[in-house]
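1. Sequence first, predicted model second:
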Amino acid sequence: MPPFHANSPNPAPDKPNVVFVVYPGIVLLDLVGPLHVFSRACEGDTGDLAYNTHVASIAGGPVPTNTIVQIDTVPLAGLRDGVKVAKIDTLVVVGGDGARVAETDTRLVREIGELSKSVRRTCSICCGAFVLAQARLLDGRRAVTHWEDCSQLADRFPNVQVEEDPIFIKDGSIWTSAGITAGIDMALALVREDLGAAPAFHLARSLVTPMIRSAGQSQFSSDLARQTRDAEGEFAPLHDWLRGNLAHSISVSDMAERCSMSSRSFSRRYAASVGLTPANSLEKMRVDAARNLLIETTLSFKIIAKACGFRDQEKMRRAFHRHLRTSPSSYQSMFRED
């Protein structure tokens, strides 16, 4: 299969240049998701593309990915010398299993370190954070990577303040994102920072992305986390029932009865299977439901709180702070396109 050409054919001299750095073994989705965002972002109502996009590797030429698709690239050194791009605005290091080898490539790490000195912002997707860390760009900064790799990043680079929960983190001019599709979230946030909310939300809709996820949210939705932990689906019927009855008062005894168990046996078995107490799991469901209503409707906070079973706005506010580290009003203002 011939390599896929991802570089802008006729870069506009007045547009910011976004350069994606790749290497053998990248995750293709780590590249093409954010690349699509920057390739399709438009300024205002003119329909004019807002960015030039480029894909570079240390040597240039075809670069294999984790799929059958190869990516055609330009040499990274040529970009730094101004041969292909007059000025790089945003540098993005893509992730993938090949990052473990890439971070040992002293030439690649050196080039990224040098480029980062002159660009407006440097970013990583997934375990591309290891390459930034090797270049010492993350020292003393908050950073995130794929949840499976956070512990390793923290152990290997103790000067990096690794956080496991965020989808993406902005620390000064350095942005890092969590795994795979989180790169799309970060790219949308970057577009929003540059162009405003409307273009970012337009792109989110075109990608069939429900909404830009907050940087303070878990990398898993609560539903996905429950499904992952409850692999046998033992409590799937209970979860379906809970989602349909959130407005009602629900006790642990009610949940146990639905599962034909004693409260004590149910609580123990549920926690062992799902990894959360029944009460905590229910509260997460209520927060998720409230998040959707805050974004997708114009209902008052009072109505949303009651509809999701919080009884009053104050209880909803406290639950948001526990699980999302923000308030309902702040969450709504950040993700509603008004």
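-> Cool, got the structure.
2. switch to C-alpha atoms for all contacts and neighbour counts from now on
-> Will do.
3. Please name the residues that touch the nearest residue to Thr67 once chain neighbours are set aside.
-> For Thr67, ignoring the flanking residues on the chain, the nearest one in space by CA to CA, 6 or more residues apart in numbering is Leu28 at 6.9 Å. Taking CA atoms under 8 Å, 6 or more residues apart in numbering, we find Leu28 in contact with 65-67, 69.
4. The same query, at a cut-off of 10 Å, please.
-> Taking CA atoms under 10 Å, 6 or more residues apart in numbering as the contact definition, Leu28 lies against 22, 64-71, 94-96, 180.
5. can you list those residues in CSV and add distance to Met255, secondary structure and neighbour count?
-> CSV is the format used below for the contacts of Leu28 (distance: CA to CA, whole Å; DSSP: H, G, I helix; E, B strand; the rest coil; neighbours: other CA atoms under 10 Å):
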residue, distance to Met255, secondary structure, neighbour count
Val22, 49, coil, 32
Pro64, 50, strand, 19
Thr65, 47, strand, 21
Asn66, 44, coil, 15
Thr67, 44, coil, 11
Ile68, 48, coil, 10
Val69, 48, coil, 15
Gln70, 51, strand, 20
Ile71, 51, strand, 25
Val94, 44, coil, 29
Gly95, 42, coil, 34
Gly96, 42, coil, 26
Ile180, 35, coil, 23
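6. ok, and here's another one to check against it:
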Amino acid sequence: MRDIGFVVFPGFQVMGFAATSVFEVANLVACDALYRIRLLSEAGGLVATSAGFAVQTEAFGDTPFDTVIVGTGMHPAPSSAGMLHFIRNSVQTTRRVAAPCIGAFILAEAGVLDGRRATTHWAVARDLQNRYPLLRIDEDRIYIKDGNVWTSAGMSAGVDLALAMVEDDYGAELTRMVARNMVLYHRRAGGQSQFSALLELDPKSDRIQTAVDFAKKNLRSTLSVEELADVARLSPRQFSRTFRLETGQSPAKAVEHLRAEAARLLMEQGRLSMDAIANETGFSDRERMRRAFLRVFGQPPQAVRRNARIGELAS
């Protein structure tokens, strides 16, 4: 059995607990006690969450753990001397130490991210890099494994990190079974982008949402304003005006973002050639795709594929 110490502190964010469900479900799926989760804090006893309720914990001690996962707070805050000592010691005595989201600030404060690649929630990534210049932040990754230290992006990315740990321990088949039992659409790879064009669009009406869904499923089509307007049952002029009011983008720009995001995911998976990806996502040719990537991501497709390969090798 692998003991997992989940470290909490006053005001820790409840969403971090989602990662523990992965290990719980792994036990259920395997019909075996693969993991045991223990809640830890500096002083032990009841520790209040950011939501107001409290959880029972045991105090830091000399008990060995297979894995130590540091919880996350709502905002970066200085850690106690006891917390920093425990983290530094854990890096030396446990097989792996992890921190989702803002928990990376605790690892950085303890000095264990010096010289390592790491990630965190995109909203605080620049702050983390500025505070701790010895680490190498990659703000556009779901999770990163550098040696025995793991970090992940914000909130739900902790689940992806935990699934990656289960796969590291027991293989891909068990991990797929865990994901299915947790009704997860799919496990995101560590190198996948944190950003989503669909989240940025966020249309308000069913008609525009229907057009966006149609575009996402039919990227190889022309996806002209006339075609999308017909799907939304609006005139082209009314559709363009309504689309821009609801999303802040023109239909053409939104389609380009959807195509670029789909192409980026295919590049991160690494199975298709650039020409095949351009054709599959409706760009028609590599040059059109390259220009779109520069507009959307600020870098060419080759850089995206190279970064994804580096990320997968590091993990």
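-> That came through fine. Since we're looking at a predicted model, the values are computed, not measured.
7. corresponding residue for Glu58 of structure 2 in structure 1?
-> Alignment note (TM-score structural alignment): Glu58 of structure 2 maps to Val74 of structure 1.
8. quick one: its match from Gly98 of structure 1, how far?
-> Distance, Val74 of structure 1 to Gly98 of structure 1, using CA to CA, to the nearest Å: 18 Å.
9. What of Gly140 of structure 1?
-> To Gly98 of structure 1, Gly140 of structure 1 is 25 Å away according to CA to CA.
10. Alignment lookup: the residue nearest to Thr67 of structure 1 to structure 2.
-> Checking TM-score structural alignment: Leu28 of structure 1 goes with Val14.
11. cool, and Asp155 of structure 1?
-> Using TM-score structural alignment, the partner of Asp155 of structure 1 in structure 2 is Asn130.
12. Count the neighbours of its match for me.
-> The number of residues packed near Asn130 of structure 2 is 11, by other CA atoms under 10 Å.
13. go on, Val74 of structure 1?
-> 20.
14. next one: Asp202 of structure 2
-> Number of residues near Asp202 of structure 2 (other CA under 10 Å) recorded here: 14.
15. Strands of structure 1, residue ranges please.
-> Counting by DSSP state E, structure 1 has these strands, from start to end: 4-5, 17-21, 42-43, 48-49, 52-57, 61-64, 70-75, 88-93, 121-124, 142-143, 161-162, 168-171, 174-177.
16. Quickly compare those and say which is most buried.
-> Highest mean neighbour count of the strands of structure 1: strand 174-177, a mean of 27 (counted as mean count of other CA atoms under 10 Å).
17. what range in structure 2 matches that one?
-> So strand 174-177 of structure 1 is aligned with residues 149-152, judged by TM-score structural alignment.
18. mean shift of the matching stretch relative to structure 1?
-> Mean deviation of stretch 149-152 of structure 2 from its aligned counterpart in structure 1 after superposition (mean CA distance after the TM-score superposition for structure 1): 0.5 Å.
19. roughly how far is that stretch from the heart of the chain?
-> The offset between the C-alpha centroid of stretch 149-152 of structure 2 and the centroid of the whole chain comes to 11 Å, using CA atoms, centre = their mean, to the nearest Å.
20. cool, stretch 118-131 of structure 2 as well?
-> When C-alpha coordinates are averaged (CA atoms, centre = their mean), stretch 118-131 of structure 2 and its chain have centres 14 Å apart.
21. Same list, the strands of structure 1, but as CSV with distance to Val274 of structure 1 please.
-> Shown next, in CSV, are the strands of structure 1 (distance: least, CA to CA, whole Å):
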stretch, distance to Val274 of structure 1
strand 4-5, 42
strand 17-21, 38
strand 42-43, 43
strand 48-49, 45
strand 52-57, 41
strand 61-64, 38
strand 70-75, 40
strand 88-93, 35
strand 121-124, 31
strand 142-143, 28
strand 161-162, 25
strand 168-171, 25
strand 174-177, 26
